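J.: predicted model, plus sequence, below.
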Amino acid sequence: MSSENLSQWLRDLARLTVASVHPDNLISDPLPAPGRKTLVVGAGKASAAMAAALERAWQQRYPEADLSGVVVTRYGHGAQCEKIEVLEAAHPMPDNLGEQAAKRMLSSVEGLGEEDLVLALVSGGGSALMSLPAPGITLQQKQSINKALLRSGAPIREINTVRRHLSAIKGGRLAAAAHPARVVTYLISDVPGDDPTLIASGPTLPDSTTAADALEILQRYQINPEPEVRAHLEAATESPRPDDADFVRDQSLMLAKAADALEAAHEAALAAGVEVRVLGDDLEGEARELGAEHAAMALDVQEELRQPLLILSGGETSVTVTGNGRGGRNVEYLLGLFDGLKGASGIYGLAIDTDGIDGSEDNAGASFTPDDWAKMQSQGLQPTAYLANNDAYSFFAELGNLIVTGPTRTNVNDFRAILVLPTMDN
């Protein structure tokens, strides 16, 4: 196959992978029995598509049962619903509309009884989209902390620990407001390890972290919070705990996770006669450094190959921002990989965010072929200079290699694929 065809094969594989974890393919029977009142709440980049899929499944299973509610998703990630209201707000920096959506959800679950049912649709991105500050803290103060954490290179589990303890709705507080109603949470995981309490900062699940943990994280990344934020954390107003008896009747169901996406890619590659090595679905670390590590790995394994090999990985890397360029963690990873390979023959790379948005840009990610090294040189581009400025988006834009899908309305985080062909000597 030509270089262009192999690159297209990788892009088609990525498209199939994302489709495998779309809510349309996930929500079906068995559904919980309707409550006296059945209310839907939810937040995340996949929440609108989850709501639309739930509506269809609910209508087929319980055509006479009422269903209503409200979910919030990122701007442009909405879906058509008849019974569930879909709101849109900002991500990754929360805005006033996200705050209003969170207030709407808390208000909607007030006064429910034991015979009522709350269906929570939770996916990645929900933490920023339902940003309701704890009493005494302003949205602007939460935005400041959020921005500092995102630029610090902190992993998502630590970012969400801080978010939970500065929130009036996360860390199980939404479920606590709904009790004694039963709460059933449907989850699409975007976090390494798939801990349900970390997805969207766990609005309907009890929290095992503490306010002291949040303070320690801020100190470790040298983030100095405003006095009101520090005072709130030092007061140690804790989230609902895992041993809270009110959560006994609740249930959580994991609909999709990064491992499912990787398995879909694995099966498709094997069907195409390509060997597969899966590095894991929970890889973290500095994006460019992981890319460089994977470049060294690809070069090493290529020496022994007798047939094509696809190296797959998922998870969520971090980017410590020191420059002022345009980028996201997937293109920064890919540029680290590209630079490490130095145009090695027979090695192709792709990295995307499965939600269709890499960071805050308009692309899902990017890809490259071995031919792109010579193309880069002819254009006078310097990978190290672009990395130094956190400007990987611009680098791949110059090469014409950005992958632009638009919102996919699902989110199991990063998907990375390296196709390694045997050398002529093997």
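T.: Yes, it's here.
J.: going forward, measure contacts between C-alpha atoms and count neighbours the same way
T.: OK.
J.: show me which positions of the biggest helix by length in the chain end up buried.
T.: Residue-count comparison of every helix in the chain, with assignments taken from DSSP state H, identifies helix 3-20 as the longest. Neighbour-count burial for helix 3-20, counted by 16 or more other C-alpha atoms under 10 Å, picks out S7, L10, R11, L13, A14, T17, V18, A19, S20.
J.: could you do stretch 98-116 as well?
T.: When burial is assessed from 16+ other C-alpha under 10 Å, stretch 98-116 yields the following buried residues: 98-106, 108-109, 112-113, 116.
J.: thinking again about what came up before, among the buried residues of helix 3-20, which one sits closest to K45?
T.: The nearest member of the buried residues of helix 3-20 to K45, counting by C-alpha to C-alpha, is V18 at 13.5 Å.
J.: next, the one to line up against it:
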Amino acid sequence: MMATKSGLREVAYSLFLQSLADCSVEQAFTRGVKREARAGKTFLAVGDDAIDLDCVRRIGVVAVGKATSALLKALLPSLRGLTQCDLSGVVITNDEQPDLPSGFQFFAGGHPTPNQASFDGAEAAVALVRSLRSKAAMTDDSLCLFLISGGASAMMELPLDTGISLEDTVKFHRELVHCGGSIAEINCVRKHFSAVKGGRLALEAKGILSYSMLISDVPLGHLDALGSGPTLPDTSTVDQCKEILARYQLLERFPASVKQFFSSAQLVETPKPGNLTSKAVTLLSPDALAAIVGQRAEALGFYAVVDNACDDWNYKDAAEYLLGRLQELRRQHSRVCLISSGEVTVELPRASDLSCAEGGEKVGTGGRNQQFALYAATLLRPSDASVAVLSAGTDGIDGNSFAAGAVVDEKTLFGEESRLSQAWDALQRFDSGTFFERVGLSIVTGVTGNNLRDLRILLAADC
């Protein structure tokens, strides 16, 4: 497809869909995990390691997150036919799993905040791992496989302080999500709150063979923030947690029980590197997706650049930075594709006040991607032709809307009918989703079964 002045939005949309399809969980799994026969024996190759399945008598699977369905679909064929082996599992995700093997328990964990199934699923996961460890006659006759993807922070939860109720835990999660902090900062606090995060679930498996298979939705270098790191050693500290709580003035926003916990001696360090024996392999990451977008864009004749400098920035700052970067690049190249993976932040009113924004107006529908795209549209003018800006979540869900994101160009707000005042009103009321639905620029994919953070694609082409 050739990029034209009238078709840049369509090109951006096509790049998003095609690149996401290229990064399917199933394809990534088969590249990173394989069942193999060697010298009459059966092995499961995980990364650079080979597990002798003939020696394994018990396999436990703990799968949690948005990509759980696809991960299980890819894993289970590798575990079939092992007649000497007991197979059991705990599955925690937000979509029904109709074809689970006997011995698997399913929990419909909540997202973006926990529910009772999140608590129940966490307790079942801990019980499963403890059972494997108690029955292990030797270190290699029990195998625990952790399948972790984004969304696990809410879907699997259990407070360290058993006196903290589900209701207070939900309020705690809501205030964290809306504080404007980065995913690494939010998950640092979650790790120190939880009995199953920050490596504490893997600590239950210490002494038995265990592997984590990861679909990452976190920044490069912050892998232990994925799902708040239930199976990875934690690089964050109690002091960092306390600093984040103070900087965002969170303690005063938390329920009394949670505030008391973070002020008590129960706030202890999480397991650190050297404390855990579980190994991990990353099957997919946002960087892999960005690289594929770049390759596809170059095949269409664009000069492609990946720039993740604005990861975790406020959405306004990120939009201004990326559009400025795009203008710099187009001074040197006639056709430019600027790619940015990661997330931007949108600080909402206090969770207790979410029913109202300034002036008593009802807070509307949308998410960080649509908020970013709409603000970017306010910065574009017809003289910028030809530019397209796409921002979308790879999981197919943007905030509380039905859309994954939106795509705009220089005509979105300055076409035949100026929509600029409507756009500013929608931004103020966090109602970008309603705006884009009305003008027909929403990106709707449905739930994708993947989760590689958000993706922004900015295109520019000379007339």
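T.: Sure, I can see it. The structure presented is a predicted model; accordingly, all values stated were derived computationally and were not measured.
J.: hey, where'd the strands end up in the stretch 101-250 of structure 2?
T.: Per DSSP state E, counting those that start in this stretch, the stretch 101-250 of structure 2 carries strands over the ranges 104-108, 142-149, 209-215.
J.: residue range for the second one in structure 1?
T.: So that's strand 142-149 of structure 2. Alignment of strand 142-149 of structure 2 against structure 1: residues 116-123, by TM-score structural alignment.
J.: run through the neighbouring helices and strands of the longest helix of structure 1.
T.: For helix 3-20 of structure 1, the packing partners by 3 or more C-alpha pairs under 8 Å, 6 or more residues apart in numbering; DSSP states H and E come out as helix 258-271, strand 347-353, strand 414-420.
J.: most tightly packed of those?
T.: Stretch with highest mean neighbour count among the helices and strands packed on helix 3-20 of structure 1: strand 347-353 (a mean of 28; mean count of other C-alpha atoms under 10 Å).
J.: so after that strand, what's the next helix or strand?
T.: Reading on from strand 347-353 of structure 1 to the C-terminus, the next helix or strand found by DSSP states H and E is strand 365-368.
J.: of all the residues in that following strand, which ones are buried?
T.: Taking 16+ other C-alpha under 10 Å as the neighbour-count basis, strand 365-368 of structure 1 is seen to contain the buried residues G365, A366, S367, F368.
J.: what of stretch 274-290 of structure 2?
T.: Those would be 276-280, 282-287, 289-290, for stretch 274-290 of structure 2 by 16+ other C-alpha under 10 Å.
J.: for stretch 228-237 of structure 2, same thing?
T.: When burial is assessed from 16+ other C-alpha under 10 Å, stretch 228-237 of structure 2 yields the following buried residues: S228, G229, P230, T231, L232, P233, D234, T235, S236, T237.
J.: and the two most separated of these?
T.: T231 and T237 (16.3 Å).
J.: all helices of the stretch 251-400 of structure 2, in order?
T.: Per DSSP state H, counting those that start in this stretch, the stretch 251-400 of structure 2 has helices spanning 256-262, 286-299, 315-330, 368-379. These are given in chain order.
J.: buried deepest among those helices, which one?
T.: On a mean-neighbour basis (criterion: mean count of other C-alpha under 10 Å), the most buried of the helices of the stretch 251-400 of structure 2 is helix 368-379, at a mean of 26.
J.: residues in structure 1 aligned with it?
T.: By TM-score structural alignment, helix 368-379 of structure 2 lines up with residues 329-340 in structure 1.
J.: same question for stretch 424-441 of structure 2.
T.: When stretch 424-441 of structure 2 is compared against structure 1 (TM-score structural alignment), it corresponds to residues 384-401.
J.: contact partners of the matching stretch?
T.: Contact with stretch 384-401 of structure 1 is made by 288, 321-328, 331-332, 335-336, 339, 366-368, 372, 375-376, 381, 383, 402, as judged by C-alpha atoms under 8 Å, 6 or more residues apart in numbering.
J.: make it 10 Å
T.: Applying C-alpha atoms under 10 Å, 6 or more residues apart in numbering, the external contacts of stretch 384-401 of structure 1 come out as 288, 319-336, 339, 350, 358, 361-363, 365-369, 372-373, 375-376, 379, 381-383, 402-403.
J.: and it, end to end?
T.: End-to-end span of stretch 384-401 of structure 1 (C-alpha to C-alpha, to the nearest Å): 18 Å.
J.: got the buried residues for it?
T.: Judged by neighbour count using 16+ other C-alpha under 10 Å, the buried positions of stretch 384-401 of structure 1 are Y386, L387, N390, D391, A392, Y393, S394, F395, F396, L399, N401.
J.: quick one: the lengthiest helix in structure 2 to strand 142-149, angle?
T.: The helix spanning the most residues in structure 2, taking DSSP H as the definition, is helix 116-135. Compare the direction of helix 116-135 of structure 2 with that of strand 142-149 by axes from the mean of the first three to the mean of the last three C-alpha atoms, to 10 degrees and you get 150 degrees.
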